[in-house]
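Enquirer: Dropping a prediction and its sequence here:
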Amino acid sequence: MNKATIAIDVGGTKISALLIQDGTVLERRKIDSVVHTNLDGLAEHLYQLCSGWIEQAEHLAIACTGQVRSDSIGFLSAKKQLPLQQQLNSLFKLPLTIINDAAAAAYAQFKLLQHAGLFCGKTETLVYITVSTGVGGGIMQNGQLVMSDDGFCAHLGHVTVPHQGRPVRCHCGRDNCVEAIASGTALAKRASALLGRSVSTAEVFALSDAVPAMAELIDDAASALTSLIANAKAWTGCQYVVMGGSVGVSALFYLVQQKLAQLPEIYQVTLLKPDNGADSDAWGVYWYSQRALNTNQLPSIQ
């Protein structure tokens, strides 16, 4: 029996960890993220989260928000780089695999669809979009995860799209990025400015039937995501697009689906929700870390 792998999903809102042995989850843990509150203490935070697991593990697999470089992580929203790999190596003293969280989710979904035979006789290309605190992305092109040395690759939230009205500035420095229009953070921020009080993302959706301005914000977000998907189809030739994240799987999903159906035929894709929900990122980086050992094996999902 192999020793376990610690698989951790580091997001902007939450951090979740799985202890996985031979494809079976032995234990789960979840805590609030410190990416926006104590970024310098992130490595120590992860180490404490995994207390009692490290002695059982032979590998550490991390799916992390941000620009994952070989020696550091760039956090755009915080405008800061962190030598997270070095810090984790010093604390855990385990072999480390680390990739972007949306890339991990893309890899997980690709493996599941591949296992189900959806790519049989077709180009093995998939685009994954996660809509939550921000808007992230991952691309599997011809069976390979698309990555780059500087880590700024497939960050689909920073693609600009047509937008009516005043330009919306994104924290990356450009106007009308999808993230600045369609993320949960953006919806809450724009709604709060319109209503003159603090509004949560959940409240934006709850008010949409009674307050036309909220419905317009959601429609605006859906239009931005639809444009992004049409662009992704043109770039990659993908047949499948998966839209996940807490905001992505809400009522917004069906609105995007309706808007996609109105596009010219050449832009048509099959829009899917993730198959393994909140654990997509952790499973994805686990499978990615195991790919050399278990190329043709797909662990069961718990």
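Expert: Sure, I can see it. Residues are numbered from 1 along each chain as shown.
Enquirer: going forward, measure contacts and count neighbours with C-alpha atoms only.
Expert: OK.
Enquirer: Report the contact partners of the residue nearest the centre of the chain.
Expert: Nearest to the mean C-alpha position of the chain, by CA atoms, centre = their mean, lies Ala102 at 3.1 Å. Going by CA atoms under 8 Å, 6 or more residues apart in numbering, Ala102 touches 63, 65, 128-130, 136-138, 281.
Enquirer: That one in helix, strand or coil?
Expert: Following DSSP: H, G, I helix; E, B strand; the rest coil, we place Ala102 in the helix state.
Enquirer: what's the spacing between Asp279 and Asp101?
Expert: From Asp279 across to Asp101, the span is 11 Å (CA to CA, to the nearest Å).
Enquirer: out of those two, which sits in the busier spot?
Expert: Asp101 (29 against 21; other CA atoms under 10 Å).
Enquirer: and the more buried one, what does it touch?
Expert: 9-11, 63-66, 281.
Enquirer: Most neighbours among those residues, please name it.
Expert: Going by other CA under 10 Å, Asp281 tops the contacts of Asp101 with 32 neighbours.
Enquirer: surely Val135 meets Gly157?
Expert: Yes - at 4.5 Å, Val135 counts as touching Gly157 under the criterion of CA atoms under 8 Å.
Enquirer: which of the two has more neighbours?
Expert: Val135 (28 against 24).
Enquirer: how about that one, what does it touch?
Expert: 129, 155-157, 178-179, 182-183.
Enquirer: and with 6 Å instead?
Expert: By CA atoms under 6 Å, 6 or more residues apart in numbering, Val135 lies in contact with 157, 179, 183.
Enquirer: need the helices for this structure, in chain order.
Expert: 42-49, 84-92, 101-115, 178-182, 184-195, 201-207, 212-236, 251-261, 280-290 (DSSP state H).
Enquirer: so of those helices, which one's packed in deepest?
Expert: helix 178-182 (a mean of 30; mean count of other CA atoms under 10 Å).
Enquirer: take a look at this one as well, against the first:
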Amino acid sequence: MSAGMTGTVGSGALLAILRDGRARTKTELVQATGVARSTVSARLDALLEQGWAVPVEDPISSGGRPAIAFAFNTRARVVLAADLGATHARLAVTDLAATVIGERTAEVLITDGPEKVLSWLVTALDELLTETGHDLSRVCGLGVGLPGPVEHDTGRPVSPPIMPGWDGFDVAGWLSERLGFPVMVDNDVNIMALGEHWATESSVDQLIFVKIGTGIGGGIITDGRVHRGAQGAAGDIGHIRTREAGENLVCRCGNTGCLEAVASGSALAARLSAAGIPAATSRDVVRLVRGGNGEAIRLIRQTGREIGDVLASIVSFFNPNVIVVGGDIGEAGEQLLAGIREVVYSRSLPLATQHLLIRTSRLGDRAGAIGAAVMVIESVLAPDAMDLALQASTQAVKTS
């Protein structure tokens, strides 16, 4: 937003300016918006009244009476986040800067079905709120990540392969009805990509997040936003056919030769077990790699090459700045990255790879929860949404 802008400037637009973390005086806000001081004062008063902005002493005051500046109040409300995986869940309460205030993890089976899992979620979130000293009245929304394809606009899973009973279930509506505030739902890898971008790569326009766990999926950030595709299926790289796979490797989607059937954590655990090395989960595979097991290390490097083979084509097509590898198998670190880099850098065009960074997630298990919170924050604090919320609050006060 800059001087000389045209159109109506609401309170939401002022808050959008303050969200960069720098306090500003009324004079600076007038300069930033190009509207009258009286208009800025009225819009700012609405934000102050609801606690979205707070006054602070201007630290740059040059003598005399200190000017009053105004800053975004990141503690005005709290956000709830839930990252639901195939066998686990991570819940969090964050402020409006997606800073985690409280969190918990639990073993939860997504195969238990929507009503059982979501009933548990409602109870667990209420307990976590209480632990952090908040209640439902302070919550502005809940973000949920699910381990399967999601129609983002409706919050409904669409034919999720590892979520029996969830297809078409109104997750957002079911939760919102019981909690009393907005609920947003997305695929778990999309929110991981969003969280990683927000917290560690906000200056990057193009990012791909690859989650390697029980399954394999990809989240795409383009021009700083999640790219979901026409029906929310963008980034489903786990079901791209690999050249290395044999015809007899059947994927849980029903096709053969999918990357997920070859390189997912469950596939790797099965291959190690078949070789006489006990491994039941993705974490068992990583434990063996970290423990120096030669067969596990060989397998994880080959897995990196197989994933790199798929990513090489994506790099040439999409030209990302950064590829982030996360999920349980991502914890194998350099052993996995070595295989990915080997193939990506050798098979993609030099122009596409000359500045490409391939690394593991810096947020680790927190990426999804933070991304779920960011999804809500960006929606609730969007200028138009904020104007509507302030109008509704004002109207409620007048009629009470």
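Expert: Ah, there it is. The model shown is predicted, which means the values in this text are computed figures rather than measured ones.
Enquirer: wait, which of the helices of structure 1 is closest to Leu271 of structure 1?
Expert: Nearest to Leu271 of structure 1, of all the helices of structure 1, is helix 251-261, at 6.8 Å by CA to CA.
Enquirer: how close does the corresponding residue of structure 2 for the residue nearest to the centre of structure 1 sit to Gly327 of structure 2?
Expert: Aligned by TM-score structural alignment, Ala102 of structure 1 pairs with Val189 of structure 2. Per CA to CA, Val189 of structure 2 is found 9 Å from Gly327 of structure 2.
Enquirer: same check, this time on Gly368 of structure 2
Expert: For Gly368 of structure 2, the distance to Gly327 of structure 2 - CA to CA - is 10 Å.
Enquirer: Same check on Leu136 of structure 2?
Expert: Taken as CA to CA, the span from Leu136 of structure 2 to Gly327 of structure 2 is 31 Å.
Enquirer: Of the contacts of Asp101 of structure 1, which pair is most distant in space?
Expert: Maximum distance among the contacts of Asp101 of structure 1 (CA to CA): 13.4 Å, for Gly66 and Asp281.
Enquirer: Now check structure 1 for the residue matching Leu268 of structure 2.
Expert: Checking TM-score structural alignment: Leu268 of structure 2 goes with Leu187.
Enquirer: how close does that match sit to Leu207 of structure 1?
Expert: Distance of Leu187 of structure 1 to Leu207 of structure 1, given as CA to CA: 12 Å.
Enquirer: ok, the spatially closest residue to the match of Leu268 of structure 2 that is not a sequence neighbour to Ile20 of structure 1 distance?
Expert: With CA to CA, 6 or more residues apart in numbering as the criterion, Leu187 of structure 1 has its nearest non-adjacent residue at 6.1 Å, and that residue is Thr201. As judged by CA to CA, Thr201 of structure 1 and Ile20 of structure 1 stand 33 Å apart.
Enquirer: if we can go back for a sec, wait, which of the contacts of Asp101 of structure 1 is closest to Glu44 of structure 1?
Expert: Out of those, the member with the shortest distance to Glu44 of structure 1 (by CA to CA) is Val10, at 12.9 Å.
Enquirer: OK, contacts around the closest one?
Expert: Neighbours of Val10 of structure 1 in contact, by CA under 6 Å, 6+ apart: 63-64.
Enquirer: Now check structure 2 for the residue matching it.
Expert: Taking TM-score structural alignment, Val10 of structure 1 has Leu84 as its aligned residue in structure 2.
Enquirer: Ser313 of structure 2 matches what in structure 1?
Expert: Under TM-score structural alignment, Ser313 of structure 2 pairs with Asn231 in structure 1.
Enquirer: Oh, that last question was meant for Pro147 of structure 2, not what I typed.
Expert: So, by TM-score structural alignment, Pro147 of structure 2 is matched to Thr65.
Enquirer: surely that match meets Thr13?
Expert: No - using CA atoms under 6 Å, Thr65 of structure 1 makes no contact with Thr13, being 10.3 Å away.
Enquirer: Give the other helices and strands that the strand or helix carrying Leu14 of structure 2 contacts.
Expert: Of the helices and strands defined by DSSP states H and E, Leu14 of structure 2 is found in helix 11-18. Packing contacts for helix 11-18 of structure 2, counted by 3 or more CA pairs under 6 Å, 6 or more residues apart in numbering; DSSP states H and E, involve helix 383-399.
Enquirer: contact partners of the helix it packs on?
Expert: With contacts defined as CA under 6 Å, 6+ apart, helix 383-399 of structure 2 is touched by 12-13.
Enquirer: May I see the buried residues of that helix?
Expert: 383, 386-387, 390 (16 or more other CA atoms under 10 Å).
Enquirer: Going by distance to Glu196 of structure 2, which of the residues you listed wins?
Expert: Using CA to CA, these come closest to Glu196 of structure 2 at Pro383, 23.7 Å.
Enquirer: follow-up on the earlier one: looking at Leu136 and Gly327 of structure 2, which is more packed in?
Expert: The residue with more neighbours, out of Leu136 of structure 2 and Gly327, is Gly327; 27 against 17, by other CA under 10 Å.
Enquirer: Tell me the spatial nearest neighbour of the counterpart of Leu336 of structure 2 in structure 1, not counting adjacent residues.
Expert: Using TM-score structural alignment, the equivalent of Leu336 of structure 2 in structure 1 is Leu252. Nearest non-adjacent residue to Leu252 of structure 1, counting by CA to CA, 6+ apart: Ala222, 6.3 Å away.
Enquirer: which one in structure 2 is aligned with the one you found?
Expert: So, by TM-score structural alignment, Ala222 of structure 1 is matched to Gly304.
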